[in-house]
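*Asks:* just to be clear, the model below is a prediction. Sequence and coordinates:
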Amino acid sequence: MRSAVAGGTGRIGALVVERLRARGHDVVSLSRGQRVDLVTGEGLDGALAGVDVVIDVSNPPVADVATAERVFAAVSENLLATGAKAGVGHHVALSIAGASRVLGNPHYFGKRVQERVVAAGPVPYTIVPATQFHDFPAMIADWSTVDGVSHVPPLLLQPIAPEDIADVLVELAEGEPQGRYADVAGPVTEDAVDMARRTRAARRDTRPIRASWQGSALGVEFAGEVLLPGDGARIAPTTFDDWLAAL
């Protein structure tokens, strides 16, 4: 199988590429380093020649809703149109569990547009909604540090290991298109503030963390259980404790 990974040099993309190659697949990485521009479509014609499946794990940075919707739509439209021309038979897109429930964040607007474009596109598809990764709360803390104090909002997560979602993406890419797949999540529900504090302790980072929505990188649209997986979720094996132990 010849596979193309959009965002193949990124965090999840590199894991997907590694796993595909380990399973004997021919892999093309779609990134600027390979002279492919996903937003404009430059370089895609040559890169997708002979490709059987596209796995889109790209994660373009976006600052506002309009940009997010434009960029995510452009990337998916380019991959699908060029893929259809090249005879791609399966388009796998990584999305976010609960994307439809978070209404105030630009990235989630972009993900909703991506899902709509993929579902309406010319290539049979599988959309894979995943929960946040284990280091997400620590990232929030780093984004929300003012005068040495980090702010992490009290919210619930069911985090997943990047390696686990990479395994699922490769498994699904090797199979038949499934439309919208079940949410994929880690095995245990966790509190984001506790996760951030425990991550910093494991890294011997002594900066204090305050449980607060004020000054946090996230808004109250993330409150409560909106980020938890839906019914019938596929549960991946690696717990947050497993991940901490490996730091």
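*Replies:* Looks like it arrived, so ask away. Numbers count the residues shown, from 1 in each chain.

*Asks:* going forward, measure contacts between C-alpha atoms and count neighbours the same way
*Replies:* Noted.

*Asks:* please name the nearest non-neighbouring residue to residue 74.
*Replies:* Nearest non-adjacent residue to residue 74, counting by Cα to Cα, 6 or more residues apart in numbering: residue 39, 5.4 Å away.

*Asks:* tell me the secondary structure at the one you found.
*Replies:* coil (DSSP: H, G, I helix; E, B strand; the rest coil).

*Asks:* residues contacting it?
*Replies:* 71, 74-75, 78 (Cα atoms under 8 Å, 6 or more residues apart in numbering).

*Asks:* as a markdown table, these with secondary structure would be great.
*Replies:* Shown next, in a markdown table, are those (three-state DSSP):
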| residue | secondary structure |
| --- | --- |
| 71 | helix |
| 74 | helix |
| 75 | helix |
| 78 | helix |
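
*Asks:* what's the closest of those residues to residue 93?
*Replies:* Using Cα to Cα, residue 75 is the member of the contacts of residue 39 that sits closest to residue 93, with 11.2 Å.

*Asks:* that closest one: how many residues sit nearby?
*Replies:* 21 (other Cα atoms under 10 Å).

*Asks:* ok, residue 193 next?
*Replies:* So residue 193, with other Cα under 10 Å, has 23 neighbours.

*Asks:* same deal with the one 4 residues further on?
*Replies:* As a burial measure, the neighbour count of residue 197 was computed by other Cα under 10 Å and equals 21.

*Asks:* grab the nearest non-local neighbour of it.
*Replies:* residue 209 is the one closest to residue 197 (Cα to Cα, 6+ apart), at 6.7 Å.

*Asks:* what's the answer for residue 212, then?
*Replies:* residue 153 (4.8 Å).

*Asks:* circling back to that earlier point, show me which of the contacts of residue 39 are buried.
*Replies:* Among the contacts of residue 39, those buried by neighbour count (16 or more other Cα atoms under 10 Å) are 71, 74-75, 78.

*Asks:* dropping in the other structure now:
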Amino acid sequence: MKVVVIGGTGLIGSKVVAKLGEHGHEAVAAAPNTGVNTLTGEGLPEVLKGASVVIDVSNSPSFEDKAVMEFFRTATTNLLNAEADAGVTHHVALSVVGTERLQESGYMRAKQAQEELIKASGIPYSIVHATQFFEFMKSIADGATDGDTVRLAPVDIQPIHSDDVAAAVSRTAVGEPLNGLLEVAGPDAFQLDELIRGVLAAKDDPRTVVADAHARYFGAELQLNSLLPGPGALLGETRFTDWLARQG
């Protein structure tokens, strides 16, 4: 089976390409640095020729509200049109747990727009909603930093390792289209401010973490369960504490 992975040279995409290859599939990494650009359409007809499945794990280079919306609308429209022309029979996209609940965030509004385009395309699809990756904890801290203070809402979070995300995306891609959502999360839940406090301590980062119920998370105010998956989510195997201990 030929599977084209849009964003196939990034953190998740490179792991997906490797996992599919290990199982005998022809996995093609598609990204601007391989001559495929979903924003311009460059290289799409060529790379999609003979593909059964397309996995989109690409991300916007800018998180500014207007830019991120433009990226996901344009790139997704170009990709879906090219897939229709090529006869692709399964479109898989990686999105974020809680997208529909976090619409104060420009990034989440853009991801919601992406999902709506996929659902309306007529191409059989599967959307994988993942919680935040272990590897993004520093970015969460940085986004909430003012001077030496990190302000975070004391809400629950259930982060997941990138390997477990890639495994879930890969399994979904070679299965029958869900025409719906699959949620994936890590095995353990934490309180966000406490989790980041522990991450910074492990890195000898001197910033102070302050719990603030009204602290914004990439532009959105959070409720206790805003970042959590619902019942029936697929849980990854890697525990955050084990992963953090290996980071050195």
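*Replies:* Happy to help now that I have it. Just so it is clear, the structure is predicted and the values come from calculations on it, not from any experiment.

*Asks:* please state their TM-score.
*Replies:* Superposed pair, TM-score by TM-score structural alignment, normalised by the length of structure 1: 0.91. Supporting alignment: 247 aligned residues with a Cα RMSD of 2.0 Å.

*Asks:* for the residue nearest to residue 197 of structure 1, what are its contacts?
*Replies:* Counting by Cα under 8 Å, 6+ apart, residue 209 of structure 1 has contacts 141, 149-152, 193, 196-197.

*Asks:* which among the residues you listed gets closest to residue 214 of structure 1?
*Replies:* residue 151 (7.3 Å).

*Asks:* residue 40 of structure 1 is in contact with residue 74, isn't it?
*Replies:* Yes. Between residue 40 of structure 1 and residue 74 there is a contact at 7.3 Å, judged by Cα atoms under 8 Å.

*Asks:* can you work out which residues contact both of those two?
*Replies:* Counting by Cα under 8 Å, 6+ apart, nothing touches both residue 40 of structure 1 and residue 74.

*Asks:* confirm that residue 82 of structure 1 sits in a strand.
*Replies:* No. Under three-state DSSP, residue 82 of structure 1 sits outside any strand and is assigned helix.

*Asks:* residues near the counterpart of it in structure 2, how many?
*Replies:* Aligned counterpart of residue 82 of structure 1 in structure 2: residue 82 (TM-score structural alignment). By the criterion of other Cα under 10 Å, residue 82 of structure 2 has 20 neighbours.

*Asks:* ok, residue 82 of structure 2 to residue 47 of structure 2 distance?
*Replies:* Counting by Cα to Cα, to the nearest Å, the gap from residue 82 of structure 2 to residue 47 of structure 2 is 10 Å.

*Asks:* now swap in residue 132 of structure 2 and tell me
*Replies:* 30 Å.

*Asks:* what count of nearby residues applies to the nearest residue in space to residue 247 of structure 1 that is not next to it in sequence?
*Replies:* Nearest residue to residue 247 of structure 1, sequence neighbours excluded (Cα to Cα, 6+ apart): residue 202, at 6.9 Å. Burial of residue 202 of structure 1 is recorded as 14 neighbouring residues (other Cα under 10 Å).

*Asks:* what sits against residue 113 of structure 2?
*Replies:* So residue 113 of structure 2 contacts 69, 72-73 (Cα under 8 Å, 6+ apart).

*Asks:* tell me the secondary structure for it?
*Replies:* At residue 113 of structure 2 the chain is in helix, as set by three-state DSSP.

*Asks:* out of residue 132 and residue 47 of structure 2, which sits in the busier spot?
*Replies:* Neighbours per residue, other Cα under 10 Å: of residue 132 of structure 2 and residue 47, the larger number sits with residue 132, 23 against 20.

*Asks:* please say which position in structure 1 the more buried one maps to.
*Replies:* Checking TM-score structural alignment: residue 132 of structure 2 goes with residue 132.

*Asks:* where do the strands of structure 1 begin and end?
*Replies:* 2-6, 26-30, 53-56, 90-96, 125-130, 145-146, 149-152, 156-157, 179-180, 184-185, 190-191, 209-211, 234-235 (DSSP state E).

*Asks:* now render those strands as a markdown table, adding distance to residue 119 of structure 1.
*Replies:* Putting the strands of structure 1 into a markdown table (distance: least, Cα to Cα, whole Å) gives the following:
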| stretch | distance to residue 119 of structure 1 |
| --- | --- |
| strand 2-6 | 18 |
| strand 26-30 | 21 |
| strand 53-56 | 14 |
| strand 90-96 | 10 |
| strand 125-130 | 7 |
| strand 145-146 | 39 |
| strand 149-152 | 34 |
| strand 156-157 | 27 |
| strand 179-180 | 7 |
| strand 184-185 | 19 |
| strand 190-191 | 32 |
| strand 209-211 | 38 |
| strand 234-235 | 21 |
